[in-house]
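In: How does the following fold in three dimensions:
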Amino acid sequence: MWAMPRFGVNLTSIVATSAVVTAVIGLSLQSTLGNVIGGIALQVDDSIREGDWIELLDTRTQGQVKKVRWRHTVIETRDWDTLIVPNSQLLGQTIKVLGKREGQPTQHRTWVHFNVDHRYPPGDVIRIVSEALRSSSIPGVAAHPPPDVVCLDLARDGKDSFGLYAVRYFLTDLERDDPTSSAVRERIHAALRRAQIPLALPAQTLFVNHEDQKAERKREKRNARIRAALRGVPLFSQLSDEEIEILADSAKLAPFVAGEVVTRQGAQANWLYVLIHGEVEVRVATDHGDDRKVAVVKAPGFFGEMALLTGAPREATVVALEDIECLRVDKDDFREVLSRRPELAQELSMLLAQRRVELESARDNLDAVSRSRRVQTERKRILEAIREFFAMND
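Out: Below you'll find the predicted structure:
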């Protein structure tokens, strides 16, 4: 090296150039080393595993971890996108691991908001929606803890005339967040329609419809449909047009969504359903504790006649096979018809007895004489039950 200056070589520039090169190499390796060290850390402490659903709080991005590599982590989003995140960046921010608790099943609490007219008591709204959500399972919604309903606000500023509510449920399939919330909204909407509680609009929103004649025609068409549905029930074949009109005025539309339990075996529910659209499956509990399918009822059809007229517990569980629409005829609605014509109880008891014995005769292989005797026995029993249920003996 002592000879280099004699040949015109500047040692100072060589040393300076070497330092610069070393610095450049160091800086270029800094990011790579950070990513590699981050990858090692992720794999060693196992804080984020392949299959976990995470949220990057800096960007509010959610996705499922597919691969944890030495330099980067691969995340797939619900929008069918793939994110390649350098490990140094991943560890440089706060990460939320969704639905993960040590020793607990994967489930993430999700909120679904809805508005209801403030004139309806919050207790009633909470009870009606809670019962609808818990009556039968919804795919993707955890059974434990069960969904719950809370009232968040009652329009304190007076600008809006609705109460703000939310359903809180635990999502078990984190990839299907929106479809599951949609199914929950369907349950909410159907339950509120059955209870004749409308979803609310802000007070400033106003719809003006000057087509009164068109609206009247629409109402008449709906009422004609209800009367036709009631007239199609064999149980009501003995009713006059006036009596059908009484039931039509008081009958309630009762929609249910696919998979929802319409009525459950053993329940005390004193009303009859007239199925005007869709199909339902009838199930009975076996001695082994499971349910056995016994029939499918298609529109037009009906079920629950013994509960309506005698107060008997439900003999089967009925589940909607698709989105259905029913008419619900309550005991109090039918009381007015019976009070006007008490002798109708005789005719109804005979119809119920015949219908019941028809179902039993195939099972018990009854001959004509045995069927006739059983019909008379059933008629007397049912007639007495009707009179007692509607207090007609007083």
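
In: can we go C-alpha only for contacts and neighbour counts from here?
Out: OK.

In: quick one, strands of the stretch 51-200 of the chain?
Out: For the stretch 51-200 of the chain, the strands defined by DSSP state E, counting those that start in this stretch cover 53-56, 61-68, 72-76, 82-86, 95-97, 108-117, 148-153, 162-171.

In: now the other sequence, so there's something to compare against:
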Amino acid sequence: MLASTSAARRLFWPVALLLVLLIGLSLLRGLQPELAGWIGPEQVRLLDRIATASLWLALAWLLVRLLDVLVWSRRARHLPRLLTDLFAALILLTVALVIAARLFQVPLAGILTTSGVAVAVLGFALRDMLASLFAGIALNLERPYRIGDWLEVQPDTVGRVEEVGWLTTRLVTQDGIGLVVPNAQLATRAFRNFDQPMGPWRDHLTVTLGYEVSPARAERILLAAAATVAAIRIEAHRPDARITACGEHGVVWDLRYWVPSYAARVDLRHQLHAAVLHHLYKAGIGPAHRRLDLFHAPMPQRMVEHRTEPDLLLARSDLFGSLPPPELKELAHKARRVRVPAGRPAVRQGEPGSSMFVVLEGVLDVSIEPESGPRRWLREFVPGDMFGEFSLLTGDPRSATVTARTDSLLFEIGKADLMPLMERYPELAERLSGILAYRQADRANGRSEPAEPPPVPVRRTDFLSRIRDFFGLPDDRG
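Out: Got it, this is the predicted structure:
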């Protein structure tokens, strides 16, 4: 009902003007003999041409309004106003040229020549305005955006397209603020359209957590928080969390999720921030804060090559973790640095050996060559891992080949380095024999990492005898 009323109101004035002109033209032609005797035949013919021209212009106006009411307004997506105005201007210009040529016998060549000179002068004076005009025409033909699309025309400046005019595009931000952008700017600079192509698009939320939070735990908490926001649980578009940087204040996480539309972005970001803070609070974790370390003494060297680094690694191991700090430093001081280029083996399977290695830098691959069959890869060693302890403590040949995948730095501990400690601490042999027995049992069960010690160690006495024989220690069982 409202649409019908609006259409009738828009057609009223063109139809009324057309009727008035028709009646006036009929009266003029009916009274033409009387008017010719009163004002002269030339003036009567001029009035007739003017009335006829007005009638044709009224018909053109009515045609433009009919197109607006019956065609343009009934499309699913309204055409930009610039296109409809251009079409209306084309109709009116065509009618005006026909009137000039047919009724007033004006040569079109002269009109076009004169208008060409005028256009050149005006074009030079209004070049910026004309650039926006033609940019608007190009944008409407290319249609990189439509009415209702959300555009980011500048960083952090986003608005919904409300109207595409002759010279400018008008947008409204989410705060209800109008934004007018020249068409020339949109045609010559990049902008982001959040609605083309149609469908959900991915947004990001950045969270910085401390280094004490492990990557697996941080990812688990962030994804659990995202799972509680129903609006971002879009089919085939699952949220994910990725580490983007390890900065001075902590680990920077990027929580990526999909939103159905830009209009919902602010509310979704609020919900997701609240969910992340809630889950971090429940987990006893807070976002990392800016920190400043103050020392009243010279800063210690923070280098891998520092002499205290090997003894820290040895202190974390189950082999030497029970040794007093002075003994650990002594053992670390005797250790030799060994550099292994990429592709070179650190040890070979079957070779004799009497030393073990601690990985400080690089990655190494562990492989074995069975009696029958091809070489088989077992695992990799990374910084902090140790290998060769069986050869160090028992003198057994190397049980596998360890090859450097990248240039690596190792610390080698030999029999001569460990001998003084074994002599000073006889109980160390018993502890080491138990650890070797546990590791041997794990290997037999197919596990590459030590598991919980079994209640009854396997072959512990055998390892203890072999360690004592290899290092020449007395047997105190008698």
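
In: And the TM-score between them?
Out: Overlay of the two chains. TM-score (TM-score structural alignment, normalised by the length of the first structure): 0.41; 175 aligned residues with a Cα RMSD of 2.9 Å.

In: which one of the strands of the stretch 51-200 of the first structure lies closest to R217 of the first structure?
Out: strand 108-117 (27.2 Å; Cα to Cα).

In: could the strands of the stretch 51-200 of the first structure be laid out in a markdown table, adding mean neighbour count and distance to H277 of the first structure?
Out: A markdown table is the format used below for the strands of the stretch 51-200 of the first structure (neighbours: other Cα atoms under 10 Å; distance: least, Cα to Cα, whole Å):
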| stretch | mean neighbour count | distance to H277 of the first structure |
| --- | --- | --- |
| strand 53-56 | 19 | 41 |
| strand 61-68 | 19 | 40 |
| strand 72-76 | 20 | 41 |
| strand 82-86 | 16 | 44 |
| strand 95-97 | 17 | 44 |
| strand 108-117 | 17 | 27 |
| strand 148-153 | 16 | 29 |
| strand 162-171 | 22 | 28 |
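
In: May I see those organised as a markdown table, with distance to L29 of the first structure added?
Out: Conversion of these to a markdown table gives the following (distance: least, Cα to Cα, whole Å):
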| stretch | distance to L29 of the first structure |
| --- | --- |
| strand 53-56 | 26 |
| strand 61-68 | 20 |
| strand 72-76 | 15 |
| strand 82-86 | 14 |
| strand 95-97 | 25 |
| strand 108-117 | 39 |
| strand 148-153 | 53 |
| strand 162-171 | 43 |
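
In: same for the longest helix seen in the first structure, what does it pack against?
Out: For the first structure, the helix with the greatest residue count under DSSP state H is helix 11-45. Other helices and strands packing on helix 11-45 of the first structure, by 3 or more Cα pairs under 8 Å, 6 or more residues apart in numbering; DSSP states H and E, are strand 61-68, strand 72-76, helix 87-91.

In: Near R356 of the first structure, how many residues? Count them for me, please.
Out: Neighbour count for R356 of the first structure, taken as other Cα atoms under 10 Å: 16.

In: which strands and helices sit next to the helix or strand containing it?
Out: R356 of the first structure belongs to helix 344-364 when elements are defined using DSSP states H and E. Secondary-structure packing of helix 344-364 of the first structure (3+ Cα pairs under 8 Å, 6+ apart): helix 368-389.

In: relative orientation of the helix it packs on and helix 344-364 in degrees?
Out: Counting by axes from the mean of the first three to the mean of the last three Cα atoms, to 10 degrees, helix 368-389 of the first structure lies at 140 degrees to helix 344-364.

In: So for helix 368-389 of the first structure, what gets flagged as buried?
Out: Judged by neighbour count using 16 or more other Cα atoms under 10 Å, the buried positions of helix 368-389 of the first structure are 371, 374-376, 378-379, 382-387, 389.

In: which of those residues lies closest to R225 of the first structure?
Out: I386 (28.4 Å).
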